[in-house]
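**Q** what's the 3D shape of this:
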Amino acid sequence: MIHPIMAFDPRIVIGPMQVGSLLSAVFYGCLVSQIYLYFKLFPTDPRGFKIFVIALGIWQLGHFICLVATLWSMTVIAYDHPSILDTLPLGTKIILLLSSFTCSTVQAFYTIRLWKISNIVILPLVSGMLGITAQVAAFIFVVRAFNMANLETFGKDQHFIITFAAISRSASDIFTTIGIAATTLKKRSLYVSGATATTRLADRVIAWMLETCLVASLLTFSIAVLLLTLPNNSWFGLYLINANLIANSLLAWLNRRFMFMREMDLTVCSTINFAE
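**A** Below is the predicted model of the structure:
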């Protein structure tokens, strides 16, 4: 049986999906390990922290299940019926929704931390407004994705809303990262002075905060750049990785506290020994 020529190149859809799914599965395995470590290392953490972590675990479990279902649809079911690639499988549409939930959950966590660290209302307000704008745009995009009739036409018609959501999300991430780093650096200069071991430890805390937050911010920014520069779906592979990488960055930030606490104890002990 000879199938009609597709209106688009299936490799543009299947290629990024396969590569992105494989990498996302690796990051999901890392996330599961980090969640286990979190509850093992910090059983007495505030309930709010645990709610955020549980929410991320639920979103990303659904994300992984939908990735498997999407790959099955695109590589097995579509083998004899390539015409179904003219629209996104149901699993992919749910992935879009769950990814937005993951990104919003992590952004909400960092926005709350920015508020508690800075005690300046305007900073978390700006960060929150950017995050809400990105989530609303993402939700509109997801609703329209469920009602799409043709993938190629849909990509062209919804390019603005997709790009707007990515830019808003990237702006929120970068603004929150800079806000947390600047506030922490200001407090460090107020309470810690001199080239002491405690100063070096404080610098490491700030550096680690920047590294974990900036990884997610730069990936989101890269997606926005690809949306603005490439006309096809090459950005979709990064989008599949984005949610898992953002979730991992938050868990890495939380779990790293264990090492910092150990280093702080060693610093205090060495200071006492030196004084003696």
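
**Q** please make it C-alpha for all contacts and neighbour counts, starting now.
**A** Noted.

**Q** quick check: longest helix of the protein.
**A** Ranked by residue count under DSSP state H, the longest helix found in the chain is helix 236-275.

**Q** list the buried residues for that helix?
**A** Neighbour-count burial for helix 236-275, counted by 16 or more other C-alpha atoms under 10 Å, picks out 236-255, 264, 267.

**Q** stretch 159-170 now?
**A** Buried-residue list, stretch 159-170, by 16+ other C-alpha under 10 Å: I162, T163, F164, A165, A166, I167, S168, R169, S170.

**Q** next, the buried residues of stretch 15-26.
**A** By 16+ other C-alpha under 10 Å, the buried positions in stretch 15-26 come out as P16, M17, Q18, G20, S21, L22, L23, S24, A25.

**Q** quick one: which helix or strand includes the fourth one?
**A** G20 is part of helix 10-41, with elements assigned from DSSP states H and E.

**Q** helix or strand right after that helix?
**A** Per DSSP H and E, the first helix or strand lying C-terminal to helix 10-41 is helix 47-72.

**Q** just checking, what packs against that next one?
**A** Other elements packing on helix 47-72 under the criterion 3 or more C-alpha pairs under 8 Å, 6 or more residues apart in numbering; DSSP states H and E are helix 10-41, helix 90-118, helix 236-275.

**Q** before we go on, could you also do this sequence so I can check it against the first one:
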Amino acid sequence: MAQAQGFNIGLILGPIEVGVVVASCLFGCAVVQTYVYYKRFLKDNWKIKALVNHPTALQIPHLLCVVATMWTMSTTHYGEPQTLNYLPDSTVAAVILSAPITFPVHAFFVYRLYRLAEDRILPAICLLMAFVRLAFNLTLGITGIQMRNSIEYEQHWSWMITAVLVTTAACDLTIAGALCYHLGAKRQVGIKR
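**A** From the prediction side, this is the model:
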């Protein structure tokens, strides 16, 4: 029972359960940050407020999908290791939901970088990475609807899964590094705000 047609159950269910706990904690942090934002910045433009609300609102169904995936894999199908070969609907929904959560956040910070940077090439590269991540993420979600066998899915799309993870990390690190650099440079010039 420890193996299910190429799957080690411990290597599948363990990370899912740890991931759900971490995701729940991070969701709690996001809710607190959203609450603090709305309390402190009452006069912000409604567009910025909507942009803050958008990811938080979408993270609720995303977290529910992740919890449903864990429940399905560890409780509903307990003792049926062969079911680990098939992606639950909630997994596919979570993959699809992560695209509209991440893209507006990347786009907002790229816009901030665009406003701070003298050079327009780096913001353009970051925006391109954000678009690539969005397209790949949606592709993975849509193909997950059609291809339900998780072993075949991983074998066929492993390059794109890796590309999504690498592109996301590269985009995040590039934006964060560039913003830190430009904000530090502006402070030295005398702009403190």
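
**Q** quick one on the thing from earlier: the helix holding G20 of structure 1: average distance to aligned residues in structure 2?
**A** Compared with structure 2 after fitting, helix 10-41 of structure 1 deviates on average by 1.2 Å (mean C-alpha distance after the TM-score superposition for structure 1).

**Q** show me what contacts G144 of structure 2?
**A** Residues near G144 of structure 2 by C-alpha atoms under 8 Å, 6 or more residues apart in numbering: L87, V92, Y153.

**Q** G79 of structure 2 too?
**A** Going by C-alpha under 8 Å, 6+ apart, G79 of structure 2 touches M1.

**Q** if we only consider the buried residues of stretch 15-26 of structure 1, which is nearest to V126 of structure 1?
**A** Nearest to V126 of structure 1 among these, counting by C-alpha to C-alpha, is S24 at 30.4 Å.

**Q** distance check, that closest one against P10 of structure 1.
**A** The gap separating S24 of structure 1 from P10 of structure 1 is 21 Å, by C-alpha to C-alpha, to the nearest Å.

**Q** now do C269 of structure 1
**A** For C269 of structure 1, the distance to P10 of structure 1 equals 62 Å [C-alpha to C-alpha].

**Q** so which residue is smack in the middle of structure 1?
**A** In structure 1, the residue lying closest to the centroid (C-alpha atoms, centre = their mean) is I246, at 2.4 Å.

**Q** element containing the residue nearest to that residue when sequence neighbours are not counted?
**A** Excluding its sequence neighbours, the residue lying closest to I246 of structure 1 (C-alpha to C-alpha, 6 or more residues apart in numbering) is A216, at 5.1 Å. Assigned by DSSP H and E, A216 of structure 1 belongs to helix 197-229.

**Q** go ahead and confirm A130 of structure 2 touches D172.
**A** No - when contacts are counted by C-alpha atoms under 8 Å, A130 of structure 2 is not listed as touching D172 (9.2 Å).

**Q** which of those two has more neighbours?
**A** Neighbour comparison, A130 of structure 2 and D172: the larger count goes to A130, with 26 against 18 (by other C-alpha atoms under 10 Å).

**Q** check contacts around W59 of structure 1.
**A** W59 of structure 1 is in contact with L98, S99, F101, T102, counting by C-alpha under 8 Å, 6+ apart.

**Q** got the residues you listed as JSON lines, with distance to I140 of structure 1 and neighbour count columns?
**A** Formatted as JSON lines, the contacts of W59 of structure 1 follow (distance: C-alpha to C-alpha, whole Å; neighbours: other C-alpha atoms under 10 Å):
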{"residue": "L98", "distance to I140 of structure 1": "14", "neighbour count": "22"}
{"residue": "S99", "distance to I140 of structure 1": "14", "neighbour count": "24"}
{"residue": "F101", "distance to I140 of structure 1": "13", "neighbour count": "20"}
{"residue": "T102", "distance to I140 of structure 1": "16", "neighbour count": "24"}
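
**Q** now distance to F49 of structure 1 too, for those, in JSON lines please.
**A** Output for these, formatted as JSON lines (distance: C-alpha to C-alpha, whole Å):
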{"residue": "L98", "distance to F49 of structure 1": "20"}
{"residue": "S99", "distance to F49 of structure 1": "20"}
{"residue": "F101", "distance to F49 of structure 1": "16"}
{"residue": "T102", "distance to F49 of structure 1": "15"}
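
**Q** and which of those is nearest K40 of structure 1?
**A** Checking these against K40 of structure 1 with C-alpha to C-alpha, the nearest one is T102 at 22.4 Å.

**Q** how much space between that closest one and T111 of structure 1?
**A** As for T102 of structure 1, its distance to T111 of structure 1 is 14 Å (criterion: C-alpha to C-alpha).
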